[in-house]
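# this one's sequence-less:
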């Protein structure tokens, strides 16, 4: 049972690491694929557990406490992260930081509401494992908001969902603290570099430039995603580009000179080079 747990943990850790390296700041892609993968691992261990004819009390407790709880917690964690990131404001950084701080406050409040189970989880206590992680003889009913959920005793225990929730909340708390720290650092760097420069061309021209830079892969060895680049320029120039993907659609729909702004930049630079050459070599 221990070997199964460690193997699954290694598989998930390796898979998530590869996802984060591949998709970088695309949290929607990371969370969606992580949820699918973990769901598959959960089904696998459930089938493996059910195939054991006479499982010992020790293994039963280990399975529900360390394997099933952990996998359910990971699922809940990625669902929570997905929800948090979907609702996150685009700009400016101070609003994003404030948003994360509010989310962190809500998570801490939920942890406080479950302080007994949280302390049991954090201290890795085993005093009540027999009550928490052994299956009951009969099915039981769990009240949940406006409905009653029928829990099948063959596949879970009364406390699995509670401890999974607590672990998920703790992981989300760490995620938000890390985010807040990174945004605080980014905000400081940007504030230090801010000048009186203002973007005075049109927003469409800036969007055309952003798409060109992203297409050329000039940031982070081509790994920076479009949203990250757009957010950076919006913060630097204190602009709201709105639905820049819609503007790009309009750029694509141009009948003539689709890269109008970039072409004008090229023409201006070529003219400057020629003018400079003529001054040096009259």
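Everything's here; your move. On a predicted model such as this, the values are computed, not experimentally measured, just so you know.

# CA atoms for contacts and neighbours, from now on please.
Will do.

# all helices for the stretch 1-150 of the chain, in order.
Under the criterion DSSP state H, counting those that start in this stretch, helices of the stretch 1-150 of the chain are mapped to 2-23, 27-50, 57-62, 69-86, 93-113, 115-122, 129-132.

# from these, which stretch is densest packed?
Mean neighbour count (mean count of other Cα atoms under 10 Å) peaks for helix 69-86 among the helices of the stretch 1-150 of the chain, with a mean of 20.

# now tabulate the helices of the stretch 1-150 of the chain in JSON lines and tack on distance to residue 177.
Formatted as JSON lines, those follow (distance: least, Cα to Cα, whole Å):
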{"stretch": "helix 2-23", "distance to residue 177": "18"}
{"stretch": "helix 27-50", "distance to residue 177": "16"}
{"stretch": "helix 57-62", "distance to residue 177": "30"}
{"stretch": "helix 69-86", "distance to residue 177": "13"}
{"stretch": "helix 93-113", "distance to residue 177": "7"}
{"stretch": "helix 115-122", "distance to residue 177": "18"}
{"stretch": "helix 129-132", "distance to residue 177": "30"}
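
# which one of those helices lies nearest to residue 207?
Evaluated with Cα to Cα, these place helix 93-113 nearest to residue 207, the distance being 19.3 Å.

# just to revisit the earlier point, and the helices of the stretch 1-150 of the chain: which comes nearest residue 168?
Between residue 168 and those, the shortest separation by Cα to Cα is 4.6 Å, and it involves helix 69-86.

# the helices of the stretch 1-150 of the chain: which one's closest to residue 193?
Taking these one by one with Cα to Cα, helix 93-113 is closest: 14.4 Å.

# ok so, going back, could you say which one of the helices of the stretch 1-150 of the chain comes nearest to residue 159?
Nearest to residue 159, of all the helices of the stretch 1-150 of the chain, is helix 129-132, at 5.2 Å by Cα to Cα.

# now do the closest one: distance to the chain's middle.
33 Å (Cα atoms, centre = their mean, to the nearest Å).

# and here's the other structure:
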């Protein structure tokens, strides 16, 4: 189901295309994105207040899909800003130790609060049978033992569970961010390429297409029996095809939530190969 509220999320995704998250830019970009997404959340709140919802189905769709994406990204960018401004060093063992500790804290928090919960399993399984209970306004049941902060939420713009979905989204994104942060420095500087460059060999499709291919090779453990990290694979392929991919981690996050096929380039490769095979029967 689509609604007028989808255009609000789209504006965030468009803005995210500008993000590089290179070491020298990450704090500035995280602060800017936090402010921008906060404005979007306020705009969404005002729009809900003025327009309301066409029906109950749109209301549930908003609090299950739209608001959690906005709030989740707000939490995510704010987390990045806070952790990067708290990091005691830009590189070295102190830097690594800091991010390892943050990763351990996040893993424990996620395990304690979500992994074993019925609600987490409900969201991850794609179920819809309890959507009205979880994402309908006015359905908060204080007898379920909800966290005390629920008493301070706006009952016209929250179902409590929309926040829980947002927190799951933010924590999953942040988990990958910290992992990438730990890997990128050592991998970026350890790649040594010995092959010859060919001026007539370069990537001519979109950057997103190549990023999709890189992640597919990484996920399938097709290179070096899966021993290479995603950043190292990307660095090698960037050099091989004479292209700079920028923040490919963030681009991959956008692919995971894009409309239509999430594997558009791989689908295209499969169709092209099958067509080629048919021509040469």
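Now that the structure is in, tell me what you want to look at. Note that this is a predicted model, so its numbers are computed, not measured.

# so after superposing, what's the score?
Overlay of the two chains. TM-score (TM-score structural alignment, normalised by the length of the second structure): 0.58; 187 aligned residues with a Cα RMSD of 2.8 Å.

# that older thread, do you know which of the helices of the stretch 1-150 of the first structure lies nearest residue 227 of the first structure?
Closest among the helices of the stretch 1-150 of the first structure, using Cα to Cα: helix 27-50, at 11.0 Å.

# for the closest one, which helices and strands make contact with it?
helix 2-23, helix 69-86 (3 or more Cα pairs under 8 Å, 6 or more residues apart in numbering; DSSP states H and E).

# check the mean deviation of the shortest one from the second structure.
Mean deviation of helix 69-86 of the first structure from its aligned counterpart in the second structure after superposition (mean Cα distance after the TM-score superposition for the first structure): 1.0 Å.

# re earlier: for the helices and strands packed on helix 27-50 of the first structure, which one sits closest to residue 229 of the first structure?
Among those, helix 2-23 sits nearest to residue 229 of the first structure (Cα to Cα), with 14.3 Å.

# my guess is residue 153 of the first structure contacts residue 142. True?
No. Under the criterion of Cα atoms under 8 Å, residue 153 of the first structure is not in contact with residue 142, lying 11.8 Å apart.

# okay, the two: which has more neighbours?
Set residue 153 of the first structure next to residue 142 and count neighbours by other Cα atoms under 10 Å: residue 153 wins out with 15 against 11.

# name the element the more buried one belongs to?
Using DSSP states H and E, residue 153 of the first structure sits within no helix or strand.

# which one in the second structure is aligned with it?
Structural correspondence for residue 153 of the first structure with respect to the second structure (TM-score structural alignment): residue 155.

# quick check, central residue of the second structure?
Here the mean C-alpha position of the second structure is nearest to the C-alpha of residue 253 (Cα atoms, centre = their mean), at a distance of 3.8 Å.

# in the top helix by length along the first structure, what's buried?
In the first structure, with assignment by DSSP state H, the single longest helix is helix 160-193. Of the residues in helix 160-193 of the first structure, 160, 162-173, 176, 179-180, 183, 187 count as buried by neighbour count, 16 or more other Cα atoms under 10 Å.

# who touches stretch 2-15 of the second structure?
In this structure, residues lying in contact with stretch 2-15 of the second structure by Cα atoms under 8 Å, 6 or more residues apart in numbering are 37, 40, 44, 58, 62, 66, 69-70, 254.

# go again with 10 Å.
When contacts are defined by Cα atoms under 10 Å, 6 or more residues apart in numbering, stretch 2-15 of the second structure is touched by residues 16, 33, 36-37, 40-41, 43-44, 47-48, 51, 53-54, 58-59, 61-62, 65-67, 69-70, 73, 251, 254, 257-258.

# what ranges do the helices span in the stretch 151-281 of the second structure?
Under the criterion DSSP H, counting those that start in this stretch, the stretch 151-281 of the second structure contains helices at 161-190, 207-219, 230-241, 248-257, 264-279.

# what is the orientation angle of the second one with helix 230-241?
Going back to what we said before, that points to helix 207-219 of the second structure. Going by axes from the mean of the first three to the mean of the last three Cα atoms, to 10 degrees, helix 207-219 of the second structure is angled at 130 degrees with respect to helix 230-241.

# state the distance from residue 179 of the first structure to residue 81 of the first structure.
11 Å (Cα to Cα, to the nearest Å).

# counterpart of residue 170 of the first structure over in the second structure?
In the second structure, residue 170 of the first structure lines up with residue 172, judged by TM-score structural alignment.

# correct me if wrong: that match contacts residue 76.
Yes. Checked against Cα atoms under 10 Å, the pair residue 172 of the second structure and residue 76 is within contact range at 9.1 Å.

# so what sits against both of those two?
With Cα under 10 Å, 6+ apart, residue 172 of the second structure and residue 76 have common neighbours residue 166.

# and residue 183 of the second structure, what does it touch?
96, 177, 229-232.
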